[in-house]
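**Q** Model the following, please.
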Amino acid sequence: MSNTRAIAEIGLLVYPGAQTSAVDGLTDLFSVANQIAAEQASAQLPVLRISHWRLDESGGQPLRTFDSQPGAASKLVAVLIPPSLTTLPASEVMQRLAAWVREHHAGGATVGSVCLGSFVLAEAGLLDGRKATTHWTRAKELAERYPRLKVEVDTPIVDDGDMITTAGLMAWAELGLRLVDRLMGPSIAAHTARFLMVEHMDSARECGSNFAPILSHGDAAVLKVQHWLQGNGAVDVSLSAMAERAGLEERTFLRRFRAATGLKPTEYCQHVRVGKAREMLEFTNGTVDHIAWNVGYQDPGAFRSTFKKITGLSPSDYRKRFGVSAPADKADQAAAL
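**A** As a prediction, the model looks like this:
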């Protein structure tokens, strides 16, 4: 069956000091997902190829040292950086790791980190201007060492589309399940979580998973714009600015962007903004009007309408189900009447 199904390779970066239990656990999690998917007998579901990558002694980039599908030709659709139980790698090693991660991200791979793995993403410059999380004992160090990113110390996971950072040492399970959800669908993710007897934060949601942009389409010009939009939150952007960033004429950009992502640029921007709003509704007590303004909507009514169209819930209902306790938002209550 694997010969007729697409292959989606997930690379685990095994750096010096990486937690071996997380590497092995993720390998097993994806293997279980493959077994469950195989039982569905669907050619539409990909086969997850799990590979481990380690630095060699020659000073070059990491090399594949384990491969669950040896001999198959594929490129990485995701790179995961496990946590560390000790200290961070030396500066020279960090730079080599960062260069490798940066290269694959530029090629369309989603990148994810657990605990101290976020330091590698920060070293690569991928978190500049973005929010990220890490273990609470190293949050201050991360913020001081990389001042261009914003550390969300009280947030267990920051899912920013093309990058996912998690805080806890054991958060590798949630990171793995989110990738299974993206690549194989919520049903396979839920069955995998049930088989492993672990909780999946998205498994009980009725309003769909967080926005997972298509990054493996191979259009470098479009991918450049996608990374730019994820980085700036798709706030204060225009069609002309996106086309200029891509180096394309507007009509050509529109055609290629929709072909690559499945969405019009305006629709894509809405999904990015709503994704960031969902995170703020879950982990902050800001009013809905304030969140609307923060994600780029000057009209709170338009924000509420777009949010409900995408998630199926009003912002206030979403917060009640998935967010922290917060004072009642009178404006949102009035809008719901």
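**Q** all contacts plus neighbour counts: C-alpha atoms, from now on.
**A** OK.
**Q** And what about V77, helix, strand or coil?
**A** The three-state label given to V77 by DSSP: H, G, I helix; E, B strand; the rest coil is strand.
**Q** Report the contact partners of it.
**A** By CA atoms under 8 Å, 6 or more residues apart in numbering, the contact list for V77 reads 8-10, 108-110, 216.
**Q** so how far is L179 from it?
**A** 10 Å (CA to CA, to the nearest Å).
**Q** my guess is T155 meets F283, correct?
**A** Yes: counting by CA atoms under 8 Å, T155 touches F283, with 6.5 Å between them.
**Q** Here is the second sequence; please produce its structure so I can put it next to the first one:
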Amino acid sequence: MRIAIIALEGSLMSAITGLADLFWMTNQALRSPPAGLPPALNRRVCNEFETLIVSADGKALRDPQGRLIPVDAGFDNVGPCDAVLVTGMGLGPDRLPPTSESLTRAARWVNVNHQQGALVGAACAGTFVLGEAGLLNSRRCTTTWWLHHVFKQRFPKALLAWGSAVEVQDRVVTTGGPLSWVDLALYVIRVFAGSDVAKLTADISVTDSLPLPQSVYAPRGFINNADPLLLETEQIIRHGKPGLTAVELAKALNVSERTLHRRVRSLTNESPKELITRIRIETACVLLQVPGASVKQVALNCGYSEDTSFRRAFIQLTGMTPADYKRWSKGRAFEDVEAGTIED
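**A** Predicted coordinates:
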């Protein structure tokens, strides 16, 4: 399987070489599987992954720190590829992903490969290359959470999913966060070699094969800062009566239900019902971090009279149970304290 990893001026070297290393580690593990593997996996025969770092002209480029990124080939001589991947990159002086001729050329080349049947993928700010290629128009996608608003403004036709870790549609995969190239690699391995091989790679590299949604890392209410309607909606949901419906929300906002649905869909790619659920769960995440808070009381405070429905919604949006979230957030708070102690 030939995997092309695109290098642009300002690409993160760790992501490019990390991708190449993870595919190489997969090859090594399949050649000499660790002891104790299930017999079926032990006998598995897969085509090895061949990785090529490519640039527009085949010449080495500089990463954000000025180091040379090694390049194996140019767009014109790399040959057919099974997958084409774009990693994160340094931001420009305006703290936004740069627009440049090299990025435009990469976007065109990615588009050609996708038309020829290749799987294409991008991590973090690399998703802007796929957006520039037009490959995210009318497709679900994600990007790193702190670039969500900028991405939506630059590519309004993309179906951007807030806080998602991985989104896949029509042989186009996007992941969020500077280190999400790991999730991107695991998805590619899963597609071409199977779930068991992807799990093996995750195990030997000690990474999570099922990443948490980005939304658990973003500040609460971050997405709602994009528009006054969302801010007002957030206040109504947080302080409104339990069991608030989309019809009641529209009435409180003094708009028709149809208008509310259209506005919310355009702003967040959610339905009003999904928006209500998300804000309730975001509120629950804050309340669960209060020492001594019980899951049952938090559920009631957020408008859930049944533990089952609260638990189901919480897992769907955060990837963990409320009890697990309490432990996870407590561990992160401890890490922050430790870091502060060291800095002092």
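**Q** care to give me the TM-score?
**A** TM-score for the superposed chains, counting by TM-score structural alignment, normalised by the length of structure 1: 0.53, backed by 201 aligned residues with a CA RMSD of 3.2 Å.
**Q** re the thing from before, so which of the contacts of V77 of structure 1 hold up in structure 2?
**A** Using both residues aligned by TM-score structural alignment, their matches' CA atoms under 8 Å, structure 2 keeps these contacts from the contacts of V77 of structure 1: 8-10, 108-110.
**Q** among those, which are in strands?
**A** 8-10, 110 (DSSP state E).
**Q** I'd like the residues you listed laid out as a markdown table, including neighbour count.
**A** Formatted as a markdown table, these follow (neighbours: other CA atoms under 10 Å):
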| residue | neighbour count |
| --- | --- |
| A8 | 20 |
| E9 | 24 |
| I10 | 26 |
| T110 | 26 |
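**Q** Just send these back as JSON lines, with distance to T166 of structure 1 too.
**A** Formatted as JSON lines, these follow (distance: CA to CA, whole Å):
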{"residue": "A8", "distance to T166 of structure 1": "22"}
{"residue": "E9", "distance to T166 of structure 1": "21"}
{"residue": "I10", "distance to T166 of structure 1": "17"}
{"residue": "T110", "distance to T166 of structure 1": "14"}
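**Q** What segments of the stretch 1-150 of structure 1 are helices?
**A** Per DSSP state H, counting those that start in this stretch, the stretch 1-150 of structure 1 carries helices over the ranges 20-40, 91-106, 118-123, 139-145.
**Q** so of these, which one's packed in deepest?
**A** helix 118-123 (a mean of 24; mean count of other CA atoms under 10 Å).
**Q** which bit of structure 2 covers that one?
**A** Mapping helix 118-123 of structure 1 onto structure 2 (TM-score structural alignment) gives residues 127-132.
**Q** So G163 of structure 2, which state does it fall into?
**A** coil.
**Q** need the contact list for the aligned residue in structure 1 for it.
**A** The alignment partner of G163 of structure 2 in structure 1, by TM-score structural alignment, is D154. Contact analysis of D154 of structure 1 by CA under 8 Å, 6+ apart lists 133, 136.
**Q** Please tell me how far D154 of structure 1 sits from V79 of structure 1.
**A** Counting by CA to CA, the separation of D154 of structure 1 from V79 of structure 1 is 24 Å.
**Q** what does A336 of structure 1 give?
**A** The gap separating A336 of structure 1 from V79 of structure 1 is 41 Å, by CA to CA.
**Q** For the two, indicate the residue with more neighbours.
**A** Between A336 of structure 1 and V79, counted using other CA atoms under 10 Å, the more crowded position is V79 (24 against 12).
**Q** my guess is the more buried one meets A109, correct?
**A** Yes: here V79 of structure 1 reaches A109: they are 6.6 Å apart, a contact under CA under 8 Å.
**Q** between the kept ones among the contacts of V77 of structure 1, which is nearest W172 of structure 1?
**A** I10 (13.6 Å; CA to CA).
**Q** Just list the residues touching that closest one, thanks.
**A** 48-51, 76-80 are the contacts of I10 of structure 1 under CA under 8 Å, 6+ apart.
**Q** In structure 2, what sits opposite it in the alignment?
**A** Taking TM-score structural alignment for the superposition, I10 of structure 1 sits opposite I3 in structure 2.
**Q** do the same with A109 of structure 1
**A** Using TM-score structural alignment, A109 of structure 1 pairs with A118 in structure 2.
**Q** pretty sure its match is touching L85, no?
**A** No: at 10.2 Å, A118 of structure 2 does not count as touching L85 under the criterion of CA under 8 Å.
**Q** Report all helices and strands that the longest helix along structure 2 contacts.
**A** The single longest helix within structure 2, with elements called by DSSP state H, is helix 322-343. Judged by 3 or more CA pairs under 8 Å, 6 or more residues apart in numbering; DSSP states H and E, helix 322-343 of structure 2 is in contact with helix 272-288, helix 307-318.
**Q** Now do the longest one against helix 322-343, angle only.
**A** With axes from the mean of the first three to the mean of the last three CA atoms, to 10 degrees applied, the angle from helix 272-288 of structure 2 to helix 322-343 works out at 50 degrees.
**Q** Tell me who's in contact with A302 of structure 1.
**A** No contacts exist for A302 of structure 1 under CA under 8 Å, 6+ apart.
**Q** same check, this time on T174 of structure 2
**A** Shown in contact with T174 of structure 2 (CA under 8 Å, 6+ apart): 121-124, 127, 141-143, 166-168, 184.
**Q** In structure 1, what residue corresponds to it?
**A** Aligning on TM-score structural alignment places T174 of structure 2 opposite T165 in structure 1.
**Q** Leaving out chain neighbours, which residue sits closest to that match?
**A** With CA to CA, 6 or more residues apart in numbering as the measure, S113 is the residue that lies nearest to T165 of structure 1, at 4.9 Å, once sequence neighbours are left out.
**Q** I'd like the distance between that neighbour and S305 of structure 1.
**A** From S113 of structure 1 to S305 of structure 1 the distance is 33 Å (CA to CA).
**Q** Comparing those two, which shows the higher neighbour count?
**A** Applying other CA under 10 Å to S113 of structure 1 and S305 shows that S113 carries more neighbours, namely 29 against 14.
**Q** is it true that that one touches P83?
**A** Yes: S113 of structure 1 is within contact range of P83, at 7.4 Å (criterion: CA under 8 Å).
**Q** Tell me the residue in structure 2 aligned with D24 of structure 1.
**A** By TM-score structural alignment, D24 of structure 1 lines up with T17.
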